[in-house]
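1. I'll drop the sequence and a predicted model, then ask my questions.
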Amino acid sequence: MVSQKLDQLKTLFAAMDRALIAYSGGIDSTLVAKVAYDVLGDRALAVTANSPSLMPADLEEAQVQAAAIGITHEIVATHELNNPNYAANPINRCYFCKSELHDTLKPLALERGYPYVVDGVNADDLSDYRPGIQAAKERGARSPLAEVGITKFEVREISRLLGLPWWDKPAQPCLSSRFPYGEAITLEKLRRVGQAELYLRHLGLRQLRVRSQADTARIEIPVENIKEFVAATDLEALVKALQDYGFTYVTLDLEGFRSGKLNQDLPATVVSPPERSSHDLSACR
């Protein structure tokens, strides 16, 4: 099944002829970049948006992965934090983030002769609350994984099939996702969250979030790892490090890590799945 979808994905890119990939370095957009390069060669370009909401370590990983694939990779700066609609962190914050991204990528694509800008949205994303998807669609971006009907699980299966060593890489959304809706996002807040998560990564954790609320850091790790983490970690050193980064209080979420946890307080009418247009699921499915 996944091999058939991979063939469909290749057919989709062959029909495009040239494509610019909105490449974050995450597992989804990296698979898109890999398949695009395999099909199009130097007619595929991966572009990463660098902003304060992207951890420098994640940018470095994106560069390493692009080099391993062989695709031409460029970095552009985006400035979503300058938009007060974004910085205020409303429930549709991602709409303004993706607006800034695609308002940057679309002119670049047209200037370089790429008729398509594509992203890493997968089929599962269409059933989640993702206001950024609408912003991308409004600017003509396409989502090959979603068009073919490739799920998050299948992204990992296809990546493993292709021998990509990062097939099991944890999801790493932008740092702005660590703040409860309605709490203003600042450069300093983004930096301290990034520093805190990097500290925890250096302790050997892969799946984690540091949620920030006012002056409190709430650490989320998989629930099955909590006991070992508490027993093996120098908690005093951990607290001191995060306080040095700017937090006043440091807590551990006993419910454990869950992606998208901050969406749980949104009204059901907000998080209901968006309607799928005929362009969402093309004939390649």
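-> Arrived safely, thanks for sending.
2. contacts, neighbours, all on C-alpha from now
-> OK.
3. For the residue most central in space within the chain, give its distance to Met55.
-> Centroid-nearest residue in the chain, with C-alpha atoms, centre = their mean: Pro173, separated by 3.8 Å. Distance of Pro173 to Met55, computed by C-alpha to C-alpha, to the nearest Å: 10 Å.
4. Asn89 now?
-> Taking C-alpha to C-alpha, one finds Asn89 at 19 Å from Met55.
5. Met16 too?
-> When Met16 is compared with Met55 (using C-alpha to C-alpha), they lie 32 Å apart.
6. Who has more neighbours out of the two?
-> With neighbours defined as other C-alpha atoms under 10 Å, Met16 and Met55 compare such that Met55 has more, 21 against 15.
7. And the helices in the stretch 101-250 of the chain?
-> 131-138, 144-148, 152-161, 187-202, 226-232, 235-245 (DSSP state H, counting those that start in this stretch).
8. where does the fifth one sit relative to the chain's centre, distance-wise?
-> So that's helix 226-232. 28 Å (C-alpha atoms, centre = their mean, to the nearest Å).
9. Give me the contact list for that helix.
-> Helix 226-232 has contacts (C-alpha atoms under 8 Å, 6 or more residues apart in numbering) with 254, 256.
10. Pasting the second one now:
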Amino acid sequence: MNIHDKYKVLQQNLKAMGSVAVAFSSGVDSTFLLKAALEALGGENVIAVTASSCSFPERELKEAKEFCEKNGVRHIVCKSEELDIDGFRQNPKNRCYLCKHELFEKIWEIARENGMNAVAEGSNMDDNGDYRPGLIAVKELGVSSPLRQAELYKEEIRELSKEMGLPTWDKQSFACLSSRFVYGETISEKKLGMVDKAEQLLLDMGFHQVRVRIHGNIARIEVLPDEITKIVEEGNRTKIANQLKEYGFDYVTLDLLGYRTGSMNETLDEKEKEI
């Protein structure tokens, strides 16, 4: 099935919902899903819900607000502080499950208050191949995953987004800042702020896809493999090291394998991935 046929399937599935609350982070997938929902159902039958927390950068919240305002979408921002969830700060291997379960309970409540029949989130087919405990919460709570149901992959979503004129078609992939921590390491507001500032610095310097993983007070930087030579250029190298030390890191390191999703999951064996 080509991407345009997949998009037709997506539209049909969205229309069948009648009305929907879209979990909206302003990322590539949720922006595409929200736009598709607007086309399928019309603005009166769609709301966007964005969760605000210390693990969600201000730049992402700003972009979410701007997109909804520009496209005439009813936008609700709810407070969802993950660090208040029992056990979350200790960063267990099912951290994402704990977060998503509470988040989607809140989104369902908002959906019902606004007369929406369904809640939808933006995971795609590429998310099936990694350790994603949050998807278990999605299934348990009856949240729809229209992009996976239409068998859309990330690159196909980017291609369709470009055709639709969406500003996110080439946006870097993003996951909540809590995913930068080693499992079992305590997550704190201070360290989330360190990671946020470090990643913003790299983005401001023109790096396209970045992660700053935190190991104690050590920063492990991931950039795209073809940007590794750029990051080790003398001016960039010293600037990044000095700035990250100012942010609170003791040591600044570069991962020679480069950026990849879910690198913190590489230390888990199959048994540990069971919830």
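-> Arrived safely, thanks for sending. All of these numbers come straight from a predicted model, not from anything done at the bench.
11. The residue nearest to the centre of the first structure pairs with which position in the second structure?
-> In the second structure, Pro173 of the first structure lines up with Ala175, judged by TM-score structural alignment.
12. From Phe181 of the second structure, how far off is that match?
-> 12 Å.
13. What of Arg213 of the second structure?
-> Applying C-alpha to C-alpha to Arg213 of the second structure and Phe181 of the second structure gives a distance of 6 Å.
14. Of those two, which one has the most company?
-> More crowded of Arg213 of the second structure and Phe181, by other C-alpha under 10 Å: Arg213, with 25 against 20.
15. What is the aligned counterpart of the more buried one in the first structure?
-> Match for Arg213 of the second structure (TM-score structural alignment): Arg211.
16. Okay, buried residues for the host helix or strand of Glu39 of the second structure please.
-> Using DSSP states H and E, Glu39 of the second structure maps to helix 28-41. Buried residues in helix 28-41 of the second structure, counting neighbours by 16 or more other C-alpha atoms under 10 Å, are found at 28-38, 40-41.
17. after superposition, how close is the helix or strand following it to the first structure?
-> Remark: after helix 28-41 of the second structure, the chain's next helix or strand is strand 46-52, criterion DSSP H and E. For strand 46-52 of the second structure, the mean deviation from the first structure after alignment is 0.5 Å (mean C-alpha distance after the TM-score superposition for the first structure).
18. Read off where strand 46-52 of the second structure ends up in the first structure.
-> Under TM-score structural alignment, the match for strand 46-52 of the second structure is residues 44-50.
19. Please list the outside residues in contact with that stretch.
-> For stretch 44-50 of the first structure, contacts defined as C-alpha under 8 Å, 6+ apart pick out 18-25, 33, 36-37, 59, 62, 66, 71-78, 101, 105.
20. any chance you could map the strands in the first structure?
-> 19-22, 44-50, 72-77, 117-118, 209-213, 216-220, 249-252 (DSSP state E).
21. what separates stretch 25-44 of the first structure from the chain centre, distance-wise?
-> 16 Å.
22. ok, back up a step: helices or strands up against the helix holding Glu39 of the second structure?
-> helix 3-17, strand 20-23, strand 46-52, helix 154-163 (3 or more C-alpha pairs under 8 Å, 6 or more residues apart in numbering; DSSP states H and E).
23. returning to what we had before: out of the buried residues of helix 28-41 of the second structure, who's nearest Gln149 of the second structure?
-> Leu33 (12.1 Å; C-alpha to C-alpha).
24. Include distance to Ala231 of the first structure when you put the strands of the first structure into TSV, please.
-> Putting those into TSV (distance: least, C-alpha to C-alpha, whole Å) gives the following:
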stretch	distance to Ala231 of the first structure
strand 19-22	41
strand 44-50	37
strand 72-77	41
strand 117-118	45
strand 209-213	19
strand 216-220	15
strand 249-252	13
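25. Let me have the helices of the stretch 101-250 of the first structure in TSV, adding mean neighbour count and distance to Leu12 of the first structure as columns.
-> Below are those laid out as TSV (neighbours: other C-alpha atoms under 10 Å; distance: least, C-alpha to C-alpha, whole Å):
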stretch	mean neighbour count	distance to Leu12 of the first structure
helix 131-138	18	18
helix 144-148	25	7
helix 152-161	18	16
helix 187-202	18	37
helix 226-232	12	44
helix 235-245	15	46
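26. now the ones you listed as JSON lines including distance to Tyr114 of the first structure?
-> As requested, the helices of the stretch 101-250 of the first structure are exported to JSON lines (distance: least, C-alpha to C-alpha, whole Å):
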{"stretch": "helix 131-138", "distance to Tyr114 of the first structure": "16"}
{"stretch": "helix 144-148", "distance to Tyr114 of the first structure": "15"}
{"stretch": "helix 152-161", "distance to Tyr114 of the first structure": "25"}
{"stretch": "helix 187-202", "distance to Tyr114 of the first structure": "33"}
{"stretch": "helix 226-232", "distance to Tyr114 of the first structure": "47"}
{"stretch": "helix 235-245", "distance to Tyr114 of the first structure": "42"}
